[in-house]
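> here's a sequence, model it:
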Amino acid sequence: MILFFVICLRRKERKEFTTFFIGDGHFKISYAQLLKATNGFSSTNLIGVGSYGSVYEGVLNHGEIIVAVKVLNIEQRCASKSFLAECEALRNIRHRNLVKILTSCSSVDFEGNDFKALVYEFMPGGNLDRWLHPHANGIQDLQRPLKLIKRLNIAIDIATTLDYLHHHCHMQIIHCDIKPSNILLDDDLTAHLGDFGISRILSKVTGRTQNQTGSIGIKGSIGYIAPEYGAGADVSTHGDVYSYGILLLEMFTRKRPTDEMFKDNLNLHCWAEMTLHDGVVAIIDPTLMPMEEEEEAVATIANISGSRTCMRDRVQECLNLVIRIGVTCSADSPWDRMDMKDVVKELHLIRDIYLGVGSQ
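I've put the predicted structure just below:
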């Protein structure tokens, strides 16, 4: 009996340092190291809470490396499947606009409870949701709102990433949860798509899920889920496009799709669509319309000749085109939506129009 107990204890001790590898070259890390890196998973280190766990800021290698540690809530239904889904999705994909995963840990804590965590590169700019929306106390979380060119760049970053996942991976990946809180920004406000916890990996031949990732029932977040998913449709690139369309409308109107103004038959898509014929300025985030000094500065940088009115007209043209893309991408019918490769092309053209590229 004592021998059996000792054997079990040694197995438990070994398990504490088990690491679930994402791919070649990822360093080993233990529960004890993550506990220390996050000050015991302290609330002061907490930087986000999601459906399946919490994210903490951590410091490794004697303060040299700042990381984000996503600790899965194992008691949450499907949390383990979410962990496997994210590991599988990020195993062999590389893109400058994906959040970089450094390693993962599948272990036990000091009380013998299962412990699973993913360790990511830290994004000092926080998530896009914090930039778009004030907190409940009405105080803007960050110093100033994102200007038009920054939002265009972020929109292009995420569109480019989705085009990569949909068309340029060895296996087609459907993210299934495109929303502002899953878009993280670095020091330069370059956007990185994260949280692949409910992603699906599809065969490019059959279009069907190839592993356990397809068994997770959730297909997105309220307000961003494609309407066909509610009718039981299988996941597809069309669903990601719909979510991206809603994201785009939210970015440029600063209205959440779950805003209390949207009820009965009115939603963010319909609200934006109604303004396409008469001009979208009425629904646009007011901070996107340039002040006089900004108009002069942008006109100088872009070498735009003419009056400030010309610059304002150019901005309005760009905003109309962006909202039109958002409305098309969030169409009810999957077949009426754009493909992400076409979205990328259109957004690049809009940015060129704003900057006056080729207008001379």
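
> every contact and neighbour count from this point should use C-alpha atoms.
OK.

> and the helices in this protein, which stretches?
Using DSSP state H, the helices of the chain run over residues 2-15, 31-37, 79-90, 128-132, 148-167, 227-230, 237-253, 268-273, 292-301, 308-329, 340-355.

> just send the ones you listed back as CSV, with distance to residue 200 and mean neighbour count too.
What follows is these, written out as CSV (distance: least, CA to CA, whole Å; neighbours: other CA atoms under 10 Å):
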stretch, distance to residue 200, mean neighbour count
helix 2-15, 29, 12
helix 31-37, 28, 18
helix 79-90, 7, 22
helix 128-132, 23, 21
helix 148-167, 11, 20
helix 227-230, 14, 14
helix 237-253, 10, 26
helix 268-273, 25, 18
helix 292-301, 42, 14
helix 308-329, 20, 21
helix 340-355, 17, 18
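
> looking at those, which is closest to residue 104?
helix 79-90 (8.2 Å; CA to CA).

> returning to that earlier point: CSV for the helices of the chain, including distance to residue 60?
CSV is the format used below for these (distance: least, CA to CA, whole Å):
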stretch, distance to residue 60
helix 2-15, 21
helix 31-37, 6
helix 79-90, 21
helix 128-132, 26
helix 148-167, 29
helix 227-230, 41
helix 237-253, 34
helix 268-273, 43
helix 292-301, 42
helix 308-329, 41
helix 340-355, 37
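
> one more, so I can put them side by side:
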Amino acid sequence: MHHNNLEGTIPATIGKLYKLQEVGFGKNYFSGEIPSSIGNLTLLNSLWLEENNFHGSIPSSLGNCENLELLHLFGNSLNGTIPQEVIGLSSLSISLNLSRNRFTGSLPQEVGNLKNLVELDVSKNHLSGNIPSSLGDCISLDHLYMDHNIFEAAIPETLSLLKAIEEIDLSHNNLSGHIPKDFANLTLLRKLDLSFNDLDGELPVGGAFSNISAIAIVGNDKICGGIHELQLAKCPKKNPRKKNVSLAFKLVISLVCGILGISLTLSLLIIYWQKKNRKPVHSPWKGPLMNISYGDLLKATNGFSLANLIGEGSFGSVYEGILEPNQAFIAVKVFNLEKRGASKSFMAECEMLRNTRHRNLLKIITACSSVDYQGNDFKALVYELMPNGSLENWLHPQTENEGGGRLTLLQKLNIAIDAASAMDYLHNHSDMPIIHCDLKPSNILLGQDMTACVGDFGLSRILVEGDVQNFQNSTSSIVVKGTIGYAAPEYGMGSDVSTKGDMYSFGILLLEMFTGKRPTDVLFTDGMNLNKFVKMSLPERAMEVVDHDLISKGEEKESSMQTIRVKKLEFLMSILRIGVMCSEESPSDRLQIHDALKELLAIKNFLLKHYGRHKNFQIPRNNIEPGILK
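Prediction:
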């Protein structure tokens, strides 16, 4: 019964339905307390109560449900402590998600009973105390989220025993002490967020710590060492200074005779000590945040020269550059403040990027709000440079040197999945739902390994308790809700922005990627558009609309090659159907992003499983996600 408009309380009589195995009331408007009679449903294996208005505590009677594999209570107003009977329910094996509530107290040691659990999420609560060392017994965990709580003391060394772990988020707590060195031995770990704690000591090297995009440590000013790219301070020598001074005294006494010699030596030691501990004038770059002046950016981009210009948008221009002294490759988005709405777009993008973090969102280094050498206001955003440019340049290269060649079927599918993952995070997993409002190929950037990142949040909006709010104030002059061809048709009739509008843009993006046609193509006149063009052609005339470059030529001569060609066409039709369903004219008919992402992942999984070794699929091995193969 999930995702409806049901309200009121769940009656206690539900406990009489003792044969129930799955109960789903998620994403409704239920309120009141969770009835303790649910504990009578001893055959229950899945319970979804997420994103309602439940309050009170978790009934300890849930501990009677010894067949329970999945429990989702996130996004409510539940409070109190987490019952030992529930956190220690050893049958939980798929997911236990208690995030975004108001739980207090410590996380019970009984959490170690969850030896078969794959995902544990207790983030965004008010949990305190130490992280229990028994978590190391949860040997099947691959996702652990404990961020935005009040956990303190050191990170338990036992977490290094989680050999299956892929993601750990302990950010925004009060953790202190060293980072366990054995974290570097977690071979499957691809995301480790320890930011905004009070950690210190030497950063381990190896494993995830060798990949700057896999770890986040900002907000821990006492951490030192690590790989060169992080630009952290060097760790001090292991011997304490007092021991060094004592040893120096012994040497002085043994070598120097007389008071004058001793005084001179002590003076030299004091001068050396002061020089060694004097703080540098300019702080080194410690991760993604740094202070940059207008002069720094002017120098990095050769005076914002045309030779460094790599893109232009609605509110400004983007330049590539090399930032000293780190020799970091950057992209600088300079806002044209003479354009109406540019300043507010800058503030919107700053706020958006400050509050989000995802591997498929463009990573920001810093912002610069200053004045130029003529005294004019200057605003710019500084990003990591994406070496493979935008998806726009790959789909529609203007010159032979632009892009880098034709994208294969799997590469395009990977990019579509990356974009869908970013939008799923914005719509469903950020602190508050965020609407991008301008999803299109030029706003999707490609990294060195062709990983796609969604960027340009100058038009983005945030949803607060069902209302659309701008990051700007209510008098914002920005009325544009996207780009022609990608903006949802209801926006043209004055409708408020919504996640459904983003879904239209995503659907058009999919259709453009796999047909090779822009939504503004000259073919689309007299009411015809890209959605209708594809819908009218499926399935009988699919060959007329798909991008023929995705189907290898010259395969008709061999029967086996012809079979592969047919299979490719089947994959393409499945993807195009998803694009059509996402870009339906009526918002209520469109897919939601998590459903579209699920379908795309299923297509990729099937492709790799059955045809992954065939040379004609041209699979780039370095772009296959380990999780999908598993």
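
> ok, which of the helices of the first structure comes nearest residue 102 of the first structure?
helix 79-90 (10.4 Å).

> how much does that closest one stray from the second structure?
Mean deviation of helix 79-90 of the first structure relative to the second structure after superposition (mean CA distance after the TM-score superposition for the first structure): 0.5 Å.

> what stretch of the second structure does that helix fall on?
Mapping helix 79-90 of the first structure onto the second structure (TM-score structural alignment) gives residues 342-353.

> can you check stretch 316-335 of the first structure too?
Taken onto the second structure by TM-score structural alignment, stretch 316-335 of the first structure occupies residues 569-588 there.

> do the same with stretch 161-178 of the first structure
The aligned range for stretch 161-178 of the first structure is 422-439, by TM-score structural alignment.

> residues touching the counterpart of residue 32 of the first structure in the second structure, list them.
Matched by TM-score structural alignment, residue 32 of the first structure corresponds to residue 295 in the second structure. Residue 295 of the second structure sits next to residue 372 when contact means CA atoms under 8 Å, 6 or more residues apart in numbering.

> roughly how far apart are residue 295 of the second structure and residue 304 of the second structure?
Note on residue 295 of the second structure: its distance to residue 304 of the second structure, by CA to CA, to the nearest Å, is 11 Å.

> and what of residue 549 of the second structure?
37 Å.

> neighbour count: those two, which is higher?
residue 304 (19 against 14; other CA atoms under 10 Å).

> quick one: what's aligned to that one in the first structure?
By TM-score structural alignment, residue 304 of the second structure lines up with residue 41.

> excluding covalently adjacent residues, which one is nearest to that match?
With sequence-adjacent residues excluded and distances taken as CA to CA, 6 or more residues apart in numbering, residue 41 of the first structure is closest to residue 35, at 6.1 Å.

> could you measure from that neighbour over to residue 321 of the first structure?
48 Å.

> for residue 96 of the first structure, same thing?
In terms of CA to CA, residue 96 of the first structure sits 26 Å off from residue 321 of the first structure.

> quick one: map residue 449 of the second structure onto the first structure.
Aligned partner of residue 449 of the second structure by TM-score structural alignment: residue 188.

> and for its match, the neighbour number?
Applying other CA under 10 Å, we find 9 other residues in the vicinity of residue 188 of the first structure.

> can you give me every residue that contacts it?
The neighbours of residue 188 of the first structure, taking CA under 8 Å, 6+ apart as the test, are residue 125.

> over to the one 5 residues further on?
With contacts defined as CA under 8 Å, 6+ apart, residue 193 of the first structure is in contact with 97-99, 158, 161, 182-184.

> out of those residues, who's the most crowded?
residue 184 leads the contacts of residue 193 of the first structure on contacts (other CA under 10 Å) with 26 neighbours.

> separation between that one and residue 177 of the first structure?
14 Å.

> hang on, residue 48 of the first structure packs against residue 68?
No: with contact defined as CA atoms under 8 Å, residue 48 of the first structure does not reach residue 68; the gap is 9.8 Å.

> overlap in contacts, those two.
Shared contacts of residue 48 of the first structure and residue 68, counting by CA under 8 Å, 6+ apart, come down to 55-56.

> between those two, which has more neighbouring residues?
Neighbours per residue (other CA under 10 Å) separate residue 48 of the first structure from residue 68, with residue 68 holding more: 24 against 15.

> map the more buried one across to the second structure for me.
Using TM-score structural alignment, residue 68 of the first structure lines up with residue 331 in the second structure.

> which residues touch that match?
Contacts of residue 331 of the second structure (CA under 8 Å, 6+ apart): 318-321, 382-386.

> could you do residue 397 of the second structure as well?
Contacts of residue 397 of the second structure by CA under 8 Å, 6+ apart are residue 403.

> show me what it lines up with in the first structure.
Looks like residue 397 of the second structure aligns to residue 134 there (TM-score structural alignment).

> ok, that match to residue 143 of the first structure distance?
11 Å.

> in contact with the residue lying closest to residue 71 of the first structure once chain neighbours are set aside, which residues?
Spatial nearest neighbour of residue 71 of the first structure, chain neighbours left out: residue 117 (4.4 Å); criterion: CA to CA, 6+ apart. By CA under 8 Å, 6+ apart, the contact set of residue 117 of the first structure is 69-72, 83, 104-106.

> now do residue 37 of the first structure
So residue 37 of the first structure contacts 58-60 (CA under 8 Å, 6+ apart).
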